[in-house]
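Asker: pasting the sequence and the predicted model now:
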Amino acid sequence: MFRRFVEGDWDKPWLRVEEYVENGALVVRAELPGVDPDKDVELTVADGTLHIRAEREERSEHKGKDSYRSEFRYGSFARSIPLPAGCSETDVTATYRDGVLEVRLPTTAGRPSEPVKISVARA
């Protein structure tokens, strides 16, 4: 308990993601608090996989009446998410708000398709 209080949960992966389909798009949301998306986040899509790479640097200062403590932690983290069939690797959009990165990839999965009539040949 004390170690967790002092050091935090740094031994656990911090790049948590969720995936769902909404309005014809696969939505991938990743928790990335404390990063600058312009310089700390790299997104790529290749060969049916979304790659998220991020770097985080965290600094904290604690000033007391008779004490001063400064800490910093940094690290680089990556996550690769296989995309389902029907996901487009073009027209991908990404936004960052309140520590959450949201990536939207157009998909045809989940859309109702028109019935296709299949003719039967006599043998």
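Answerer: Thanks, I have the structure now. Residues are numbered from 1 along each chain as shown.
Asker: rest of the way, CA atoms for contacts and neighbours
Answerer: Noted.
Asker: which ones are touching the residue nearest to Gly24 when sequence neighbours are not counted?
Answerer: Excluding its sequence neighbours, the residue lying closest to Gly24 (CA to CA, 6 or more residues apart in numbering) is Thr107, at 5.6 Å. With contacts defined as CA atoms under 8 Å, 6 or more residues apart in numbering, Thr107 is in contact with 24-26, 86-88.
Asker: could I get these as JSON lines with neighbour count and secondary structure?
Answerer: What follows is those, written out as JSON lines (neighbours: other CA atoms under 10 Å; DSSP: H, G, I helix; E, B strand; the rest coil):
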{"residue": "Gly24", "neighbour count": "15", "secondary structure": "coil"}
{"residue": "Ala25", "neighbour count": "20", "secondary structure": "strand"}
{"residue": "Leu26", "neighbour count": "24", "secondary structure": "strand"}
{"residue": "Gly86", "neighbour count": "14", "secondary structure": "coil"}
{"residue": "Cys87", "neighbour count": "19", "secondary structure": "strand"}
{"residue": "Ser88", "neighbour count": "18", "secondary structure": "coil"}
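Asker: same list, the residues you listed, but as CSV with distance to Pro33 please.
Answerer: Rendered in CSV, the data for the contacts of Thr107 read as follows (distance: CA to CA, whole Å):
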residue, distance to Pro33
Gly24, 27
Ala25, 24
Leu26, 22
Gly86, 30
Cys87, 27
Ser88, 27
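Asker: this is the comparison structure:
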Amino acid sequence: MTTTSVVRRDGASLMGELMSWFGTVPMQQEIKVEEYQEGERRIVRADLPGVDPDKDISVTVDDGLLRLHGERRAEEHDRYRTEIRYGSFDRVLTLPSGTQPGDVTAEYADGVLTVTMPAPAPVEPKAIPVTHREAPVE
């Protein structure tokens, strides 16, 4: 006789289990960003509502990478339910080639972090000729 049992899991534990099957860890809070070019500047905007930019956000440039790091701190009060995510978050983006740390500026206003830097110069495609080498005769 075969017995079948039903196991019920909440969405968070099921997602964690699925992620472990694929060899990844459950995702931490993700920063949503948009990137675009405006004139001679490349713009990266990140939605970060509810954080104190003086204490909770850091922007670093290292080895061609832009790292946005921060933390949304939980408020202390009785709550019945919340859909707001609290905790630390990171986002790492590749900078345009040749970007120097001094070229990058960051500003926080109305819950949005805006990071700007020079836009990369467009690179024209160039055809590379393929040479043919004869195989040695034995």
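Answerer: Okay, I see it. Everything numeric here is computed off the predicted structure, so don't read it as measured data.
Asker: hang on, the earlier thing: of the contacts of Thr107 of the first structure, which are still contacts in the second structure?
Answerer: The subset of these whose aligned counterparts are also in contact in the second structure, taking both residues aligned by TM-score structural alignment, their matches' CA atoms under 8 Å, comprises 24-26.
Asker: of the residues you listed, closest to Asp11 of the first structure?
Answerer: Leu26 (29.7 Å; CA to CA).
Asker: tell me which residue of the second structure lines up with that closest one.
Answerer: Counting by TM-score structural alignment, Leu26 of the first structure lines up with Arg42 in the second structure.
Asker: quick one, what contacts that match?
Answerer: Arg42 of the second structure neighbours (CA under 8 Å, 6+ apart): 35-36, 116-120.
Asker: trace Val107 of the first structure over to the second structure, please.
Answerer: Actually, residue 107 of the first structure is Thr. It isn't Val. Thr107 of the first structure maps onto Ala119 in the second structure, with residues paired by TM-score structural alignment.
Asker: how near is that match to Glu34 of the second structure?
Answerer: Ala119 of the second structure sits at a distance of 15 Å from Glu34 of the second structure (criterion: CA to CA, to the nearest Å).
Asker: which single one of the contacts of Arg42 of the second structure is nearest to Asp54 of the second structure?
Answerer: Of all those, the one sitting nearest Asp54 of the second structure is Thr116; the distance, using CA to CA, is 18.5 Å.
Asker: tell me the centre residue of the first structure?
Answerer: Nearest residue to the geometric centre of the first structure (CA atoms, centre = their mean): Ala30, 3.2 Å.
Asker: sticking with that residue, tell me its helix or strand.
Answerer: Secondary structure here is read from DSSP states H and E; on that basis Ala30 of the first structure sits in strand 25-31.
Asker: could you point out which element follows that strand?
Answerer: Following strand 25-31 of the first structure in sequence order, the next helix or strand is helix 37-40 (DSSP H and E).
Asker: tell me the residues of the second structure aligned with the helix or strand following that following helix.
Answerer: Next helix or strand after helix 37-40 of the first structure toward the C-terminus (DSSP H and E): strand 41-46. Here strand 41-46 of the first structure aligns to the second structure at residues 57-62, judged by TM-score structural alignment.
Asker: quick one: the matching stretch to the first structure mean distance?
Answerer: Superposing on the first structure places stretch 57-62 of the second structure at an average distance of 0.5 Å from its equivalents, by mean CA distance after the TM-score superposition for the first structure.
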